[in-house]
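Engineer: please find the sequence and the predicted model below.
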Amino acid sequence: MSKKKSVSVPSRSLSKQDELLHAQAQYFRRLEDAQLTRSQKVKRYIWNPKNQEIFGRTATSWSKIGLFYLIFYGMLAALVAICMWVFFQTLDPRIPKWQLDRSLIGTNPGLGFRPMPMNNEESTLIWFQGSNKTNYQIWVDHILQFLDKYYVPSKIAKGNGQIKTCSHSDPPKADEVCEVDVRDWGDCNKDRHFNYHMNAPCIFLKLNKIYGWTPEYYDDPNNLPKDMPKKLKEHIRNITSIEVSFRRTVWITCEGENPADIEYLGPITYYPSQGFPGYYYPYLNREGYLSPLVAVKFERPVPGIVINVECRAWARNIRYSRSERMGSVHFELLID
């Protein structure tokens, strides 16, 4: 009895047959799709009961791709979290990594003033009518907003630091910060509307904070710069030997920029003194620290004229340039 030989079908023939079957299925599928309306195609895409597909994928397919992205983004999030954790281990929340000359802001603190025009950031014109409360109240409110943390110290962060009343003979210790007493501002207080209703406005000056910066004072009455105003020189020289520590101050002067401005600006009074006392420095970002302020009261500025005013900070390590506004601040004053 002869054995039958099995005839093997070449794989190439099977592949050809599969292609024909696939083409036939595609043809009938296109034919079926042509008979469907647009809304029916959308519904079938959302849920295809024939193939058990949701949005073109089966539940198994969706679970696989969902698991993949869950693992992928989970590992990515974990990697970012680890990198951020390592990064924050190199930082101190209170001490900047780059200080003074190595920092972007450098070692030359800028001088700022309040109030500032709110509607135009590029403008430095303080323009008000003392006889119109609605008009000048805008400036008063802006000052109050700036001084809020000075009038209500509880709003600032509190930690282990202690707030004390400092003096030149009693500077703060390592865990203390100096108080800024609002009662020292004299006529420049909120009860008097900062004198805007009297056409004798108060401007508040502050020195920008630079961590670790310590001023080099003009404390030698025999070694003062030539361009220092004569009145300030006299003030420094009139400090008695008993009060010699008072010379350890970052001095402040405000003057008209031009001879006409000087005449129109009139007399000026500084509260609590004509500068920032040295015991507020260096700034070390302690809890409760508030920058010292100088309230500048312009007693009798001439109304109806735009007066150009320049206020300057005086210390040996504060560089000054009028063109670049270094070590000084400029604003205009106009009283209607």
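Structural biologist: Alright, I've got the coordinates.

Engineer: contacts and neighbour counts: CA atoms only from here.
Structural biologist: Will do.

Engineer: which stretches in the stretch 201-336 of the chain count as helices?
Structural biologist: Listed in chain order, the helices of the stretch 201-336 of the chain (DSSP state H, counting those that start in this stretch) span 230-237, 259-265.

Engineer: of those helices, which stretch is the most buried?
Structural biologist: helix 259-265 (a mean of 16; mean count of other Cα atoms under 10 Å).

Engineer: circling back to that earlier point, can you lay out the helices of the stretch 201-336 of the chain as CSV showing distance to residue 275?
Structural biologist: Shown next, in CSV, are the helices of the stretch 201-336 of the chain (distance: least, Cα to Cα, whole Å):
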stretch, distance to residue 275
helix 230-237, 10
helix 259-265, 20
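
Engineer: which stretch among these comes nearest residue 111?
Structural biologist: Using Cα to Cα as the measure, helix 230-237 is the one of the helices of the stretch 201-336 of the chain that comes nearest residue 111, at 18.1 Å.

Engineer: starting at the chain centroid, how far to that closest one?
Structural biologist: Taking Cα atoms, centre = their mean, to the nearest Å, one finds the center of helix 230-237 at 36 Å from the center of the full chain.

Engineer: can you check stretch 71-86 too?
Structural biologist: 29 Å.

Engineer: just to revisit the earlier point, for residue 30, which of the helices of the stretch 201-336 of the chain is the nearest?
Structural biologist: helix 259-265 (87.4 Å).

Engineer: by contact count, what packs against the closest one?
Structural biologist: strand 249-256, strand 307-314 (3 or more Cα pairs under 8 Å, 6 or more residues apart in numbering; DSSP states H and E).

Engineer: quick one, helices of the stretch 51-200 of the chain?
Structural biologist: Using DSSP H, counting those that start in this stretch, helices in the stretch 51-200 of the chain cover 59-89, 133-151.

Engineer: okay, now the one to match up with it:
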Amino acid sequence: MPEDVMVASGEYKLVKQSRREQEKRRKKDLPWSKRIFDIDEHKLFGRTAWAWTRITLFYLFLYTLILLIVFFWVGIFLLAIIDPNRPRWLKGPPGLSVAPTNASVLAWYTHIVSDVYPIADKIDEFLNKLNDNAIDFFSEANRDTMWGYGSRKPTVFIKLNKVIGFQPETYDTPDDLPKEVPVGLDDTVRKYGGSPKIWMTCDASKAGGTELIFFPGPFYEASEKMTGVQRVLAIQLNNMPPNKDIFVCCKVWARNIPIDDKFQGKGQIKFGMQMRVETAKKEAIDQLQTTTTVGPNIVPALVNNPPPPDNPEDRLGGLDMPLSPELEPSPNEKLREKPEAEPLTEPPS
């Protein structure tokens, strides 16, 4: 038997090698520069330009198909399942806002038209946006057509912001009220109860004795669709101290409207006002009263002493006038005059 076909005796193991494994070994033995860019075979990271084009088009087609499927089902969900008249994303309870402004302190002069007119215009614009004939509804607080800012009875409006789909849960009887409500709210519930209402209380302890009058009352008429004047109430401030900052804090009371004292507008809202009035006449009267109190003898002295005689020089503003020329005596006056005797210089003979 020829030697080239002879098989050694004994146990042996045949290792099967494929073409794939040989290719892997060849790539493993390549230097790192050849693995990134092989200029001989025109490969980048082991792929040719055509290979990179094929794999890019494949994944673009795949992800485009996935996005089309997602958009299709989202559109079906939004258009066919969710009611278009309902909100797609539910919000929390409604907040509060103040008109004519949400500034910390609103200051104006009652006797200056350029201060009063812009405030009244802002209120009219705010009420006209309600589309509920709100100006006539609150006409009782607008007797001077300037919402009281010219007659020292300013009116502010507190609006309960609109949240679609919000259904208020109200306190309908005094027994339902929580323990932390201020004193007097139970009497208000007894007086205005009978229909679901969101109640409002205002703390005017820092308002210097200011009287608060609510229009139409200290409440919002609660319903599933609160629109127009149902979301607004007016507060008129009477007996405001002039030229002083006053602050009022108002809170709304409903089961599903929490009150957060740290954030403005979440269940409570604070506003400040400063009514500036002209004080020139007042200061003159106070000075006269002070003079009368300190020196009571001054006033009688002014009454008993007659005014000084009229001096022509005073009427002329104190100017120095030239002296009038001396008039020569008339001939008759010269005849009446007796000649004086001449003094004697020689003794008589």
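Structural biologist: Done, it's in. Note that the structure is a prediction, hence the values are computed from the model and not measured.

Engineer: tell me which of the helices of the stretch 201-336 of the first structure lies nearest to residue 61 of the first structure.
Structural biologist: helix 259-265 (80.0 Å).

Engineer: how about residues contacting the closest one?
Structural biologist: 255-256, 298, 300-302, 307-309 (Cα atoms under 8 Å, 6 or more residues apart in numbering).

Engineer: and residue 50 of the second structure, which of the three is it?
Structural biologist: Three-state assignment for residue 50 of the second structure (DSSP: H, G, I helix; E, B strand; the rest coil): helix.

Engineer: now check the first structure for the residue matching it.
Structural biologist: Aligned by TM-score structural alignment, residue 50 of the second structure pairs with nothing in the first structure.

Engineer: I'd like to know how many residues surround residue 50 of the second structure.
Structural biologist: 10 (other Cα atoms under 10 Å).

Engineer: re the thing from before, redo the helices of the stretch 51-200 of the first structure as TSV? Include distance to residue 193 of the first structure and mean neighbour count.
Structural biologist: Listed next are these as TSV, based on distance: least, Cα to Cα, whole Å; neighbours: other Cα atoms under 10 Å:
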stretch	distance to residue 193 of the first structure	mean neighbour count
helix 59-89	46	11
helix 133-151	6	16
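
Engineer: so which of the ones you listed is nearest residue 180 of the first structure?
Structural biologist: Residue 180 of the first structure lies closest, by Cα to Cα, to one member of the helices of the stretch 51-200 of the first structure: helix 133-151, at 7.1 Å.

Engineer: tell me what that closest one is packed against?
Structural biologist: Packed next to helix 133-151 of the first structure, using 3+ Cα pairs under 8 Å, 6+ apart, are strand 111-114.

Engineer: show residues contacting the strand it packs on.
Structural biologist: 142-143, 146, 203-208, 312-313, 327-329.

Engineer: so where is that strand in the second structure?
Structural biologist: Counting by TM-score structural alignment, strand 111-114 of the first structure lines up with residues 96-99 of the second structure.

Engineer: sorry, back to before: want to throw the helices and strands packed on helix 259-265 of the first structure into CSV with distance to residue 23 of the first structure?
Structural biologist: Converted to CSV, those look like this (distance: least, Cα to Cα, whole Å):
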stretch, distance to residue 23 of the first structure
strand 249-256, 89
strand 307-314, 86
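
Engineer: number of nearby residues for the counterpart of residue 262 of the second structure in the first structure?
Structural biologist: By TM-score structural alignment, residue 262 of the second structure lines up with residue 323 in the first structure. Residue 323 of the first structure has 6 neighbours, counted by other Cα under 10 Å.

Engineer: repeat for residue 95 of the first structure
Structural biologist: 13.

Engineer: measure it to residue 110 of the first structure for me?
Structural biologist: 20 Å (Cα to Cα, to the nearest Å).

Engineer: over to residue 229 of the first structure?
Structural biologist: To residue 110 of the first structure, residue 229 of the first structure is 20 Å away according to Cα to Cα.

Engineer: looking at these two, which is more packed in?
Structural biologist: residue 110 (21 against 12).

Engineer: hang on, that one packs against residue 324?
Structural biologist: No. The pair residue 110 of the first structure / residue 324 is not scored as a contact, 11.0 Å apart, by Cα atoms under 8 Å.

Engineer: overlap in contacts of those two?
Structural biologist: Common neighbours of residue 110 of the first structure and residue 324 (Cα under 8 Å, 6+ apart) do not exist.

Engineer: center of the second structure, which residue is that?
Structural biologist: residue 102 (2.4 Å; Cα atoms, centre = their mean).

Engineer: I'd guessed it sits against residue 271; true?
Structural biologist: Yes. Between residue 102 of the second structure and residue 271 there is a contact under Cα under 8 Å: 7.4 Å.

Engineer: residues contacting residue 281 of the first structure?
Structural biologist: 213-215.

Engineer: residue 23 of the first structure versus that one, what's the distance?
Structural biologist: From residue 281 of the first structure to residue 23 of the first structure the distance is 85 Å (Cα to Cα).

Engineer: repeat that for residue 89 of the first structure.
Structural biologist: Taking Cα to Cα, one finds residue 89 of the first structure at 63 Å from residue 23 of the first structure.

Engineer: circling back to that earlier point, closest to residue 47 of the first structure out of the helices of the stretch 201-336 of the first structure?
Structural biologist: That would be, of the helices of the stretch 201-336 of the first structure and by Cα to Cα, helix 259-265, which comes in at 80.7 Å.

Engineer: run the chain-centre distance for the closest one.
Structural biologist: A distance of 35 Å separates the centroid of the chain from that of helix 259-265 of the first structure, by Cα atoms, centre = their mean.

Engineer: try stretch 13-22 of the first structure
Structural biologist: Offset of stretch 13-22 of the first structure from its chain centre (Cα atoms, centre = their mean): 70 Å.

Engineer: tell me, it lands on which residues of the second structure?
Structural biologist: Mapping stretch 13-22 of the first structure onto the second structure (TM-score structural alignment) gives no aligned residues.

Engineer: with stretch 200-213 of the first structure instead?
Structural biologist: Stretch 200-213 of the first structure corresponds to residues 153-166 in the second structure, going by TM-score structural alignment.

Engineer: from residue 296 of the first structure, how far out is the closest residue to residue 205 of the first structure other than its chain neighbours?
Structural biologist: Spatial nearest neighbour of residue 205 of the first structure, chain neighbours left out: residue 113 (4.6 Å); criterion: Cα to Cα, 6 or more residues apart in numbering. Separation of residue 113 of the first structure from residue 296 of the first structure (Cα to Cα): 10 Å.
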